[in-house]
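A.B. asks: What follows is a predicted structure for the sequence shown.
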Amino acid sequence: MLSPDASWVSAAKWNALTPEQQDKFAPVCPEFVLELKSATDSLKTLQAKMLDWLRNGAQLAWLLVPETETAYLYRPGQPETVQGFDNELSGETVLPGFRLRLAELR
C-alpha cells in the first residue's frame, strides 16, 4: 500500500467510500500526489513510486528534491518533466488555482 507525503482526493471519489473506509487508511488513489525526497530516500525508488501512482489512477504527481532544487512532474501518458526551484508549479486541471512557488522551499 502506498502513502504519499501529501495528496488530494476529489469529493466525488471520497464520498463514494463507506464511512468505515473514510475512517481508516482509505483504499483510494488520490488524483494528486506530492512526494518530498528526504536525505535518506532513493531518487530511483521515489521515481518508480510516482509511476505506480499514475498506474493506479493519479492524474498529477510531483516529486520535489530540495537538495538539488529539482521538481519532477508526472502526468498519465506523458513523459516526466523536470523543473528547477525558480519556477512555480500549477495544479493544472486537477487542482485548478493551486500554485506552489518552489523558491519558497529553499
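C.D. replies: That came through fine. Numbers count the residues shown, from 1 in each chain.
A.B. asks: Could you use CA atoms for every contact and neighbour count after this?
C.D. replies: Fine.
A.B. asks: Run through the strands of the chain in chain order.
C.D. replies: Under the criterion DSSP state E, strands of the chain are mapped to 6-8, 32-36, 60-65, 70-74, 81-84, 88-90, 99-101.
A.B. asks: Determine how far the fourth one lies from the middle of the whole chain.
C.D. replies: Put plainly, it is strand 70-74. 9 Å (Cα atoms, centre = their mean, to the nearest Å).
A.B. asks: Over to the longest one?
C.D. replies: The chain centre lies 5 Å from the centre of strand 60-65; the measure is Cα atoms, centre = their mean.
A.B. asks: neighbouring contacts of it?
C.D. replies: 31-38, 46-47, 50, 53-54, 70-76, 91, 94 (Cα atoms under 8 Å, 6 or more residues apart in numbering).
A.B. asks: what does the fifth one give?
C.D. replies: Residues from elsewhere that reach strand 81-84 (Cα under 8 Å, 6+ apart): Glu69, Thr70, Ala71, Tyr72, Leu73, Tyr74, Leu102.
A.B. asks: what's near enough to touch the second one?
C.D. replies: Counting by Cα under 8 Å, 6+ apart, Thr70 makes contact with Leu64, Val82, Gln83, Gly84, Phe85.
A.B. asks: at 10 Å instead, please
C.D. replies: Contact analysis of Thr70 by Cα atoms under 10 Å, 6 or more residues apart in numbering lists Leu63, Leu64, Val82, Gln83, Gly84, Phe85, Asp86, Asn87, Leu102.
A.B. asks: then this one, side by side with the first:
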Amino acid sequence: MLPSFGSSLNNEDVPSEPPPDFISGEVSTRFCTHLFAWVEPRQLGYVLSSHVGYQLPNGEILQPHCSFVSRQRLKRMPRTYPEVPPDLIMEIKSAFDRLLSMQKKVQSFLKWGTRIGILIDPDQHTVSVYRPDGAVTILEEGETLMLPELLPDWELPVSELWTPSLN
C-alpha cells in the first residue's frame, strides 16, 4: 500500500502546490544554513531540507521546509521516511500560500510530537514560534530567535533572515 501524501505531494509524485517563490527560497536557505552551521559541529543531529518527508503515525507523509531531528530521537538514519517526528520544523509562507493552511501544517506536526514549529512570514518580516501547549510567540525585526529547551545557546537574529536590498 502506498503512503498517502499531505499537501506537498499527490499520488503521481507531482507537486500539488507551486514551489516556493524566490524570496521564500532565500529565507529558507538562510534559516537552514544558520541552523546547520550550529548543529553539525556539535553533532547534535540532522538538519534536513524540504526534500525529506516524515511519516506520521496516521500514515500521512508531510514535508517541512526545514527540519531538525536530534541524534537521541533518530538513532539510525532510515533509507525511507523517518517514523519519528522531527524535533523542530520550519515553514515559510510563500507568495502562493494562505497563512491559515501554513498554521495548520505546523500544528499538525506539533500534534504528532514535534517539539517546536516555526512559521516565517517574509511579507510581515515575522517569525512565529509554536509549541505543543498552544503557546505562540511572534518575533519581529530587532528580536532574536532562541530555542533554549531544544538548542541551548543557539540564536538567530530575525533580521538575518531577510536579504539586504539590492537597490
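C.D. replies: Cool, got the structure. Computed from a predicted model, the values in this text were never measured in an experiment.
A.B. asks: Let me see the TM-score of these two.
C.D. replies: Superposed pair, TM-score by TM-score structural alignment, normalised by the length of the first structure: 0.86. Supporting alignment: 102 aligned residues with a Cα RMSD of 1.4 Å.
A.B. asks: just to revisit the earlier point, just put the contacts of Thr70 of the first structure in a markdown table and tack on neighbour count.
C.D. replies: A markdown table is the format used below for the contacts of Thr70 of the first structure (neighbours: other Cα atoms under 10 Å):
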| residue | neighbour count |
| --- | --- |
| Leu63 | 22 |
| Leu64 | 24 |
| Val82 | 13 |
| Gln83 | 15 |
| Gly84 | 16 |
| Phe85 | 19 |
| Asp86 | 13 |
| Asn87 | 13 |
| Leu102 | 19 |
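A.B. asks: Tabulate these in JSON lines, adding columns for distance to Glu20 of the first structure.
C.D. replies: Formatted as JSON lines, those follow (distance: Cα to Cα, whole Å):
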{"residue": "Leu63", "distance to Glu20 of the first structure": "30"}
{"residue": "Leu64", "distance to Glu20 of the first structure": "32"}
{"residue": "Val82", "distance to Glu20 of the first structure": "39"}
{"residue": "Gln83", "distance to Glu20 of the first structure": "40"}
{"residue": "Gly84", "distance to Glu20 of the first structure": "41"}
{"residue": "Phe85", "distance to Glu20 of the first structure": "40"}
{"residue": "Asp86", "distance to Glu20 of the first structure": "43"}
{"residue": "Asn87", "distance to Glu20 of the first structure": "40"}
{"residue": "Leu102", "distance to Glu20 of the first structure": "37"}
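A.B. asks: out of those residues, what pair is the most spread apart?
C.D. replies: Greatest spatial distance among the contacts of Thr70 of the first structure (Cα to Cα): Leu63 and Asp86, at 15.4 Å.
A.B. asks: okay, now whatever residue of the first structure lines up with Ser108 of the second structure: neighbour count?
C.D. replies: Aligned counterpart of Ser108 of the second structure in the first structure: Asp52 (TM-score structural alignment). Asp52 of the first structure: 13 surrounding residues under other Cα atoms under 10 Å.
A.B. asks: For Leu48 of the second structure, give its distance to Phe31 of the second structure.
C.D. replies: From Leu48 of the second structure across to Phe31 of the second structure, the span is 11 Å (Cα to Cα, to the nearest Å).
A.B. asks: and the residue nearest in space to the middle of the first structure, what does it touch?
C.D. replies: Closest residue to the average C-alpha location of the first structure: Val33 at 2.1 Å, with Cα atoms, centre = their mean. Applying Cα under 10 Å, 6+ apart, we find Val33 of the first structure in contact with 3-9, 50, 53-54, 58-63, 74.
A.B. asks: just Ser67 of the second structure next, same as before
C.D. replies: Each residue near Ser67 of the second structure by Cα under 10 Å, 6+ apart is listed here: 32, 35, 46-50, 52-54, 85-91, 114, 116-118.
A.B. asks: And Glu104 of the first structure? What does it align with in the second structure?
C.D. replies: Aligned partner of Glu104 of the first structure by TM-score structural alignment: Glu160.
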